[in-house]
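Enquirer: Please work out how this folds:
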Amino acid sequence: MSRPTFVLVHGANGNAGVWSPVVLELAMLGHRAVAVDLPGHGLRAGYPPSYQAPQDLAAFAVEPSELAGLTLDDTVGFVTDVVRRIAAHGPVVLVGQSLGGVTVTGVANRVPELVDHLVYVSAFCCVRLPTVYDYYLTPEGGPSAVLAVPKVGDPARTGALRTNWRSADPAFLAAAHRAFLADGSEAQLRAIVAGCQPDESALLSFTDARIDPAAFGRVRHSFVRLTRDLSIPLALQDRMIGEADAATPDNPFRVHTLDSSHLGYLLRPQAISAVLAELAGTG
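Expert: Alright, predicted model coming up:
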């Protein structure tokens, strides 16, 4: 069997670039990897003029988003096409980070025969509850620090969940630091948020994204737990793992654990890359 290709899917407000340290490390380990920009992300992202400097915060709060109307079906369809083309050349290990979990779940539901291994890196795997929003309402999800990161404007008006990553407000930076990179420095946090885009589709968090046990159960799947993650708390990660294992008891999650915050593993890519390389060897 030929060596697999890793297909890496980013989370909310992200793009393919967030995976660059991991792509580099995997390449140095002799593996092929490609990170994708979901529709409306990366070079296709929309940056409202009011977001530029000097910022017009009043306009930024109401300006319609170019991501308004972007659906889970759109992101699943896009990644499915990528997976289909890559699968023509060998096995695919499909990896989702954070909110990217709902997209990779959708791909596995749609084309399980094309995914050799499915990996969630502290990512949403909806099983008993339909949406990401529902999981944040649970006792395990309620303490999430991401809920304290301020948003801008009304999603019903802008069509997106909007964040001002260019804010210098100490309260905002403190909330973002705690939520995403509590094990990193303030300088590292600023470097990460500088690459974030302001808008994320609200529909991705409010659309039914549950696994189809008949399809999901056909795919080998692994979960990388992040013990210091305050955005998707460890208890919530474990809840989703347990629910999935109950739904597909003959094919439970292969579980790996890293000592990391929600994004801290990207600053130390050797550990996550070693886990992924191990999975590539097991199929």
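Enquirer: CA only for contacts and neighbour counts going forward, please
Expert: Will do.
Enquirer: Give me the packing partners of the longest helix along the chain, helices and strands only.
Expert: In the chain, ranked by residue count with DSSP state H as the criterion, the top helix is helix 72-87. Packing contacts for helix 72-87, counted by 3 or more CA pairs under 8 Å, 6 or more residues apart in numbering; DSSP states H and E, involve helix 100-110.
Enquirer: picking that back up, which outside residues touch the longest helix of the chain?
Expert: Under the contact criterion CA atoms under 8 Å, 6 or more residues apart in numbering, helix 72-87 has outside partners 5, 7, 36, 38-39, 92, 102-104, 106-107, 110-111, 114-115, 203-204, 207.
Enquirer: List the buried residues for that helix?
Expert: Neighbour-count burial for helix 72-87 flags L72, D74, T75, V76, G77, F78, V79, T80, V83, I86, A87 (criterion: 16 or more other CA atoms under 10 Å).
Enquirer: Quick one: name whatever helix or strand follows the helix or strand hosting A244.
Expert: Assigned by DSSP states H and E, A244 belongs to helix 234-247. Later in the chain than helix 234-247, the nearest helix or strand by DSSP H and E is strand 254-258.
Enquirer: now the other sequence, so there's something to compare against:
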Amino acid sequence: MKRFRNSRSWKRYKAVIREAFGINLTVEPNEMVRDIRCHRVRIDEWLPDGVPRGTLLAVHGGGGNGRILAPLCEPAAALGWRVLAPDLPGYGLTRPAKGYRGDYGEWIHVIAELAGSEPGPVVLMGLSMGGLTAFLAAQESRNVAGVIATTLLDLSDPEVFVHAARWRWLGRFSLFSMSVMPWVFDRFTMPLFLATPLAAMSDDRRVQDYFRTDRLLGASWKSARFFRTVHQHRITRWDCHCPLLLVHPGADAWTPTRLSLAVFDRIEADKRFVELSNGSHLPLEQPANDELMRELAGFLGELA
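Expert: Got it, this is the predicted structure:
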């Protein structure tokens, strides 16, 4: 299986976030492959100094892969936690199971199974669409001790689905097509940068260009079926057996805070909401990034 180590994608990402945000990634994560539900899942691993206080699973969203979470994973490992960041099926360098057709539900099952196999306490940290994926996976795994989300988006809501599309007309056309002729809709593939507004990941043009052109991100082709199954995945339970922390970027041009709060308010759990002072969808700006890491440290400290 291919690796990120020494790849152009990884070298470019480190250079971009160093230039844009002054974030210097100095640790090269271990790369492992785990067979989960017949998928050959590529996973990044950051190890702390000494005995880990627990396991933190970082869950990427529909515009990324595990490696783009490195700016959050490396400092989390410095807090004493073993951090794992998988590429979910259909994204990054994971090799999907034979016959996998792009069903979003597999993301939830993969995270839940991975969480169930790790030494505790296990905490899930989801960015973007990964926030809700982490919440749903926690419902499946009693081994999860806590959930952290930067956003909580219910994309089964037509309004939210349309808002999350790159163009409103594309979102509305997609809803119509997947409802009237799903068998035709599922056959379409398109570059990810056409389906989602990846430029909204950050206000920095260098970061925008990276997400738009990288072959494992915006330049990768995705099946329309994935987005249909995202929309048609209904939340049937709103309870969570573990604590939940929503840390929403205050200047998120892709998903405003109100969309996350619509979900957060419905969840029955020991929960807390914090809105960062600023921060784009990928909140690496200051002071948002420092605030996020401070909240992360506090939440993990309580669970450890």
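Enquirer: Give the aligned range of the very next helix or strand once past the longest helix of structure 1 in structure 2.
Expert: The first helix or strand that comes after helix 72-87 of structure 1 along the chain, using DSSP H and E, is strand 92-97. Using TM-score structural alignment, the residues of structure 2 aligned to strand 92-97 of structure 1 are 122-127.
Enquirer: tell me how far that stretch is from the chain's mean position?
Expert: 9 Å (CA atoms, centre = their mean, to the nearest Å).
Enquirer: residue in structure 2 matching P4 of structure 1?
Expert: Under the pairing rule here (TM-score structural alignment), the equivalent of P4 of structure 1 within structure 2 is G54.
Enquirer: shouldn't that match be in contact with L124?
Expert: No - contact criterion CA atoms under 8 Å: G54 of structure 2 and L124 do not qualify, at 11.1 Å.
Enquirer: Between these two, which is the more surrounded one?
Expert: Counted by other CA atoms under 10 Å, G54 of structure 2 and L124 do not tie: L124 has more neighbours, with 28 against 20.
Enquirer: G184 of structure 1: neighbour count?
Expert: So G184 of structure 1, with other CA under 10 Å, has 17 neighbours.
Enquirer: Could you tell me whether it really is in a helix?
Expert: No - G184 of structure 1 is assigned coil when assessed by DSSP: H, G, I helix; E, B strand; the rest coil, not a helix.
Enquirer: Now for the closest residue in space to it that isn't next to it in sequence: which residues touch it?
Expert: Spatial nearest neighbour of G184 of structure 1, excluding adjacent residues (CA to CA, 6 or more residues apart in numbering): G264 at 6.5 Å. Taking CA under 8 Å, 6+ apart, we find G264 of structure 1 in contact with F180, L181, A182, D183, G184.
Enquirer: same thing but 7 Å
Expert: The neighbours of G264 of structure 1, taking CA atoms under 7 Å, 6 or more residues apart in numbering as the test, are L181, D183, G184.
Enquirer: Ok, S220 of structure 2 next?
Expert: Contacts of S220 of structure 2 by CA under 7 Å, 6+ apart are P191, L192.
Enquirer: before we move on, what about the one 5 residues further on?
Expert: If you count contacts by CA under 7 Å, 6+ apart, R225 of structure 2 has them with G102, F185, D186.
Enquirer: I figured the match of P4 of structure 1 hits V122, correct?
Expert: Yes - shown here, G54 of structure 2 and V122 form a contact pair, counting by CA atoms under 7 Å, at 6.0 Å.
Enquirer: sorry, back to before: distance from the longest helix of structure 1 to the middle of the chain?
Expert: The answer for helix 72-87 of structure 1 is 15 Å, by CA atoms, centre = their mean.
Enquirer: Next: stretch 77-96 of structure 1.
Expert: That offset, for stretch 77-96 of structure 1, works out to 17 Å (CA atoms, centre = their mean).
Enquirer: What separates the first and last residues of stretch 200-220 of structure 2, distance-wise?
Expert: 18 Å (CA to CA, to the nearest Å).
Enquirer: Name the residues of that stretch that come out as buried.
Expert: Buried residues in stretch 200-220 of structure 2 (16+ other CA under 10 Å): 200-204, 206-208, 210-220.
Enquirer: And for the residue most central in space within structure 2, nearest residue in space, chain neighbours not counted?
Expert: Central residue of structure 2 (CA atoms, centre = their mean): H60, 2.1 Å from the mean position. Using CA to CA, 6+ apart and skipping residues adjacent in sequence, the residue nearest H60 of structure 2 is G130, 5.0 Å away.
Enquirer: Go ahead and build a PyMOL selection from the buried members of the contacts of helix 72-87 of structure 1.
Expert: To isolate the buried members of the contacts of helix 72-87 of structure 1 in PyMOL, using 16+ other CA under 10 Å:
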select buried, resi 5+7+36+38+39+92+102+103+104+106+107+110+114+115+203+204+207
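Enquirer: Map R206 of structure 2 across to structure 1 for me.
Expert: Per TM-score structural alignment, R206 of structure 2 is aligned with A187.
Enquirer: could you measure its match against H262 of structure 1, distance?
Expert: For A187 of structure 1, the distance to H262 of structure 1 - CA to CA - is 16 Å.
Enquirer: One more: S144 of structure 1?
Expert: Relative to H262 of structure 1, and taking CA to CA, S144 of structure 1 is found at 11 Å.
Enquirer: swap in H89 of structure 1?
Expert: Distance, H89 of structure 1 to H262 of structure 1, by CA to CA: 32 Å.
Enquirer: The two: which is more packed in?
Expert: Neighbour count, other CA under 10 Å: between H89 of structure 1 and H262, H262 has more, with 26 against 12.
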